[in-house]
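[1] Just a sequence and a predicted model for now, questions to come.
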Amino acid sequence: MQRSKTNDKRVLVIGLGRFGSSLALELVAHGWEVLGMDSSPRLVQAYADALTHTVVADATDDEALRQIGAQEFTRAVVAIGTHLEESILATSLLVDMGVPHIWAKAVSRRHGRILQQIGAHHVVLPEHDMGERVAHLVSGRMLDFVELEEDFALGKTRAPRELIGLKLGESGIRSKHGITVVCIKRHGEQFTYATAETVPQKGDVIVVAGKTNDVERFAEIS
């Protein structure tokens, strides 16, 4: 079967542990067809009614993957985390099959580098990323934090005093702090795009973008 491209809403999720099952259920909730695969009959049975399809199979077995049609998917997620050898081998087999978009869970940066080296298109470190995110929330004034790449982030914080009553275009915020205000939220309202004419008020929540260190420093301004 020839794989379709942009309109293909099917995903193969290998590994139905906490991360894999949560991901699979969320995809189903958003209208995707999910084939959930795990070597544990108990886990497969637990999600048999919630996912589109489930199968008990060994993801390190090339023939088993081909029998379930892994090579026909445009998207696959290797959600195996604790068994590094299985994670690496399953990812390698999907790469060899030519699956165009492969996400792979890693439990460490070293594991992630290996997955990238063998051809995974996207590497996810859920525990590391969540730990880093929560650390920012606990240790400072940041209301939320997402690192998009290794040195670029988005941060949600309250507008500091130096911005109150000034048009963003006249505040010099980018030259002073190296960040850009991308959106703003007033009490009782929804987020809206920020422009040069936007005037922050006391209590406004803003989302800023920039180098990770610059975002962190800006969030500490009172």
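    Okay, I see it.
[2] from here on, contacts and neighbour counts on C-alpha atoms
    Will do.
[3] Check the gap between residue 28 and residue 8 for me.
    Counting by C-alpha to C-alpha, to the nearest Å, the gap from residue 28 to residue 8 is 14 Å.
[4] ranges for the helices of this protein?
    Ranges of helices within the chain are 18-29, 41-46, 62-67, 84-96, 109-117, 126-139, 168-171, 173-177, 212-219, based on DSSP state H.
[5] Compare these and report which one is nearest to residue 12.
    Nearest of the helices of the chain to residue 12, taken as C-alpha to C-alpha: helix 18-29 at 8.8 Å.
[6] Columns distance to residue 190 and mean neighbour count on top of the helices of the chain, output as a markdown table?
    Listed next are these as a markdown table, based on distance: least, C-alpha to C-alpha, whole Å; neighbours: other C-alpha atoms under 10 Å:
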| stretch | distance to residue 190 | mean neighbour count |
| --- | --- | --- |
| helix 18-29 | 24 | 17 |
| helix 41-46 | 38 | 16 |
| helix 62-67 | 45 | 14 |
| helix 84-96 | 41 | 20 |
| helix 109-117 | 36 | 16 |
| helix 126-139 | 21 | 13 |
| helix 168-171 | 19 | 15 |
| helix 173-177 | 23 | 12 |
| helix 212-219 | 21 | 19 |
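[7] and here's the other structure:
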Amino acid sequence: MSADKRKPVLVVGLGRFGGAVARTLTNMGSEVLGIDSDPHFVQEYAADLTKVVEADCTDGDMLRQLGVADFEAAVVAIGTDIEASVLTVLALADLGLTNIWAKASNAKHARILERIGATHVVFPEQRMGERVAHLLNERLLDFIAFGDEFAIARLCAPDPIVGLPLVTSACRKKYHVTVVGVKRVGEDFIHAVPDTIIFPDDELVVSGRIKDIERFSAI
């Protein structure tokens, strides 16, 4: 679906996480309805989003009046008030929304959200904490984990493979990682092939098990 035909997205809770989601969606071309019970946040985001409303989103009748049943998706970014988070997700599910993203503060909260209708549950603080921990070794430039074991990472080319084509360095056989692509200063990203030669200062995008990626970055 093209950006100009996307249905609007509802974001409930305009704190740090919800506000960032709402602004990013707006920058991507989506219409965003932001709702918060705090007039401070309503005022802060009034000029940035398509529409901002001060309301109690645990009230299903209020949500119905706002027309949220016609929305493409909803993000419930309420983290600290678990009761409000649960009641909001429940109200949205009762209105028929089938794409509900919800922020959870702990595992028990997440299980409740999933059982009452949340289709995606996220732990933004936990995810960011894990990401920062992996980046602290200063060898990894960026890091995205998939589950508990696998990841895609961006890192500086380790010295032992510089000057060699990938077929010779045999990263997959020796280090159990796959070099997906290469980015050089002043050049476009290129997809890696067996005869791609790695130059000094190249940045690599690699995939594999987290422990293997970290071991590879340190060789």
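    Happy to help now that I have it. What you see is a predicted model, and the numbers here were worked out from it, not measured in a lab.
[8] List the TM-score for the superposed pair.
    Comparison of the two superposed chains (TM-score structural alignment, normalised by the length of structure 2) gives a TM-score of 0.90, and 216 aligned residues with a C-alpha RMSD of 1.9 Å.
[9] Look up how far residue 132 of structure 1 lies from the most centrally placed residue in structure 1.
    Centrality entry for structure 1: nearest residue to the mean C-alpha point is residue 124, 6.8 Å, by C-alpha atoms, centre = their mean. Counting by C-alpha to C-alpha, the gap from residue 124 of structure 1 to residue 132 of structure 1 is 13 Å.
[10] Counting neighbours, what do you get for the counterpart of residue 200 of structure 2 in structure 1?
    Using TM-score structural alignment, the equivalent of residue 200 of structure 2 in structure 1 is residue 202. Residue 202 of structure 1 sits with 14 neighbouring residues when counted by other C-alpha atoms under 10 Å.
[11] List the residues that contact the closest residue to residue 202 of structure 1 other than its chain neighbours.
    Residue nearest to residue 202 of structure 1 in three dimensions, not counting chain neighbours: residue 164, with 6.1 Å by C-alpha to C-alpha, 6 or more residues apart in numbering. Neighbour list for residue 164 of structure 1: 199-202 [criterion: C-alpha atoms under 8 Å, 6 or more residues apart in numbering].
[12] Now list the buried members of the residues you listed.
    By neighbour count, with 16 or more other C-alpha atoms under 10 Å, the contacts of residue 164 of structure 1 hold 199-201 as buried.
[13] Where in structure 2 does stretch 117-131 of structure 1 fall?
    By TM-score structural alignment, stretch 117-131 of structure 1 lines up with residues 115-129 in structure 2.
[14] so how far is the first residue of that stretch from its last?
    Where stretch 115-129 of structure 2 begins and where it ends lie 26 Å apart, using C-alpha to C-alpha.
[15] Ok, stretch 187-202 of structure 1 next?
    10 Å.
[16] neighbouring contacts of that stretch?
    Residues contacting stretch 187-202 of structure 1 (C-alpha under 8 Å, 6+ apart): 159, 161, 163-170, 181-186, 203-204.
[17] got it, and stretch 212-219 of structure 2?
    139-140, 153, 155-160, 175-177, 206-207.
[18] related to what we said a few turns ago, format the buried ones among the contacts of residue 164 of structure 1 as JSON lines; extra columns: distance to residue 214 of structure 1.
    JSON lines is the format used below for these (distance: C-alpha to C-alpha, whole Å):
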{"residue": "199", "distance to residue 214 of structure 1": "21"}
{"residue": "200", "distance to residue 214 of structure 1": "20"}
{"residue": "201", "distance to residue 214 of structure 1": "22"}
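[19] Just the closest of those to residue 86 of structure 1, please.
    Distances from residue 86 of structure 1 to these, taken by C-alpha to C-alpha, are shortest for residue 200, at 51.2 Å.
[20] just checking, what residue in structure 2 corresponds to the residue nearest to residue 202 of structure 1?
    Aligned partner of residue 164 of structure 1 by TM-score structural alignment: residue 162.
[21] Quick check: that match vs residue 44 of structure 2, distance?
    Distance from residue 162 of structure 2 to residue 44 of structure 2, by C-alpha to C-alpha: 50 Å.
[22] ok, residue 143 of structure 1 - how many residues close by?
    Neighbour number of residue 143 of structure 1 under other C-alpha under 10 Å is 17.
[23] Touching, it and residue 133? I think so.
    No - contact criterion C-alpha atoms under 8 Å: residue 143 of structure 1 and residue 133 do not qualify, at 10.0 Å.
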